[in-house]
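> Starting from these lines, generate the structure:
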Amino acid sequence: MRHPTTDFDPGPPGDASVVPDGDAWTLVFVRDLRQPPERVWRALTDPGELDQWAPFAVARDLGAPGDTTLTMIDGDTRLEQPVTVLRAEAPRVLEYTWGEDRLRWELDAEGGGTRLTLRHTLAQPGMDAMVAAGWHLCMAVLRRLLDGTPVGVIRGRDALAYGWDDLRDGYARRLAR
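So this is what the prediction gives:
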């Protein structure tokens, strides 16, 4: 997809950390959004909204527990991955598997907005900076979508045109253990 906004700048690396989680590591990614949790919840669960900012398309609404499929998209390449929604407690907690990874989204009301915390437990070690750079771009696109100034989804190799390499390097320095 071509992006209607050519001056899109996702900004510098933000608040993120990596914490031990049993035998794995969890990337903790925090963003403050101006919208209330109910609005952010829709963006995290509704297939039409996810398709405007997430790195994948979904086969069904993620707002209810159960199995589904996420499709990773990179240009013309499509890769389906099994997903199980483990918890869907609107509008506070959404947790699902993604292949061997686990994602937990926590939405906390902050003033009139939402503090959104993503806890992405990584099955593959050493991926934290790359995953953080990807989520950084997705969250910047999500913020613009929620603010009413969408830039269009940025997936796969398209991320390189929006500073993914610099973000990855910045998060690698920030997350060094």
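> Could you use CA atoms for every contact and neighbour count after this?
OK.
> show me where this structure has helices.
Using DSSP state H, the helices of the chain run over residues 37-45, 47-50, 128-146, 164-175.
> Among those, which comes closest to V58?
Comparison of the helices of the chain against V58 by C-alpha to C-alpha identifies helix 47-50 as nearest, at 5.6 Å.
> Which positions in the closest one come out as buried?
By neighbour count with 16 or more other C-alpha atoms under 10 Å, helix 47-50 contains the buried residues 47, 49-50.
> what does stretch 14-30 give?
Buried residues in stretch 14-30 (16+ other C-alpha under 10 Å): 14, 16-18, 25-30.
> Next: stretch 78-96.
For stretch 78-96, by 16+ other C-alpha under 10 Å, it's 81, 83-88, 91-96.
> now those residues in a markdown table, with distance to A133?
Converted to a markdown table, these look like this (distance: C-alpha to C-alpha, whole Å):
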| residue | distance to A133 |
| --- | --- |
| Q81 | 21 |
| V83 | 22 |
| T84 | 24 |
| V85 | 24 |
| L86 | 25 |
| R87 | 26 |
| A88 | 26 |
| P91 | 26 |
| R92 | 24 |
| V93 | 23 |
| L94 | 21 |
| E95 | 21 |
| Y96 | 20 |
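> picking up where we left off before, could I get the buried residues of helix 47-50 as TSV with distance to I73?
Listed next are the buried residues of helix 47-50 as TSV, based on distance: C-alpha to C-alpha, whole Å:
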residue	distance to I73
P47	14
E49	15
L50	12
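> and the nearest residue in space to V93 that is not next to it in sequence, how many residues sit next to it?
Residue nearest to V93 in three dimensions, not counting chain neighbours: E106, with 4.8 Å by C-alpha to C-alpha, 6 or more residues apart in numbering. For E106, the neighbour count with other C-alpha atoms under 10 Å is 20.
> this one as well, want them side by side:
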Amino acid sequence: MEEIQLTIATLMKDENGYTAEYVRQLKQPSEKVWNSITNNEKLKKWMDHLEIVDLRKNGKILFHYNDGSDQFEEMVITDYEEHSMIEFEWGEDFVRFEVIQTDEGTTLIMKESIHHLTDHTPKDLAGWQVCLMHLANVINDESVEVPDNEWEKWFEIYNTLLEQYK
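Got it, this is the predicted structure:
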């Protein structure tokens, strides 16, 4: 089993609000990482709310509520570069994945722009933390169980981190 460094996101303040940046060093090639992010069969294994409908700039991603209501939101892919970067709407914010081939494998950078910090922000950051854990399992073809309550641990960490920005 490949050990993944589970560092927390770095939160940076800028003129537009904040950016949370997660960086993961993976031993797998960039093609496999990219496929795990953009192939719907792989995507549903680590973020089952998302479905890519049209993979291109100005294309479309659906966010399914998965609550039995069959409701979803359409999100626009705002920036895209085949095999290296995808950015899409996330409410009034944006999420961006960058895939960079390295000599050791791949650097995966996930950024969430956050216009306003809210009481929900630590839950959102903890959710991405856990999704990235699941993504690493998909990329590494592992079936390591991530406990259902794992996000609660990360919620406390991010809640504490965000206290300094209030």
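> still on that earlier bit, could you report the distance from the aligned partner of the residue nearest to V93 of the first structure in the second structure to I86 of the second structure?
When the second structure is aligned by TM-score structural alignment, the residue opposite E106 of the first structure is E98. Relative to I86 of the second structure, E98 of the second structure is positioned 7 Å away (C-alpha to C-alpha, to the nearest Å).
> now Y80 of the second structure
5 Å.
> Y18 of the second structure too?
From Y18 of the second structure to I86 of the second structure the distance is 19 Å (C-alpha to C-alpha).
> For K111 of the second structure, which residues are in contact?
Taking C-alpha atoms under 8 Å, 6 or more residues apart in numbering, we find K111 of the second structure in contact with 19-22, 95-97.
> how about the residue most central in space within the first structure, what does it touch?
In the first structure, the C-alpha nearest the mean C-alpha coordinate belongs to W135, at 4.4 Å (C-alpha atoms, centre = their mean). Not one residue lies near W135 of the first structure by C-alpha under 8 Å, 6+ apart.
> From the contact count, pick out the helices and strands touching the longest strand seen in the first structure.
Assignment by DSSP state E gives strand 77-89 as the longest strand of the first structure. Contact analysis of strand 77-89 of the first structure by 3 or more C-alpha pairs under 8 Å, 6 or more residues apart in numbering; DSSP states H and E lists strand 66-74, strand 93-98 as its packing neighbours.
> mean distance, the last one to its aligned residues in the second structure?
Superposing on the second structure and averaging over aligned pairs (mean C-alpha distance after the TM-score superposition for the first structure), strand 93-98 of the first structure comes out at 1.5 Å.
> cool, stretch 128-146 of the first structure as well?
Superposed on the second structure, stretch 128-146 of the first structure shows a mean distance of 1.2 Å to its aligned residues (mean C-alpha distance after the TM-score superposition for the first structure).
> so that stretch corresponds to what in the second structure?
Mapped onto the second structure using TM-score structural alignment, stretch 128-146 of the first structure spans residues 121-139.
> How about stretch 26-44 of the first structure?
The aligned range for stretch 26-44 of the first structure is 19-37, by TM-score structural alignment.
> any residues touching the matching stretch, and which ones?
If you take C-alpha under 8 Å, 6+ apart as the criterion, stretch 19-37 of the second structure is touched by 2, 4-13, 42-43, 83-84, 99-101, 104-114, 125, 135-136, 138-140.
> now do stretch 12-24 of the first structure
Residues contacting stretch 12-24 of the first structure (C-alpha under 8 Å, 6+ apart): 25-31, 121-123, 125, 128, 132-133, 136, 167, 170-171, 174-175.
> go again using 6 Å as the cut-off
25-30, 167, 175 (C-alpha atoms under 6 Å, 6 or more residues apart in numbering).
> returning to that earlier point: any chance of the helices and strands packed on strand 77-89 of the first structure in JSON lines, plus distance to V58 of the first structure?
Output for those, formatted as JSON lines (distance: least, C-alpha to C-alpha, whole Å):
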{"stretch": "strand 66-74", "distance to V58 of the first structure": "5"}
{"stretch": "strand 93-98", "distance to V58 of the first structure": "11"}
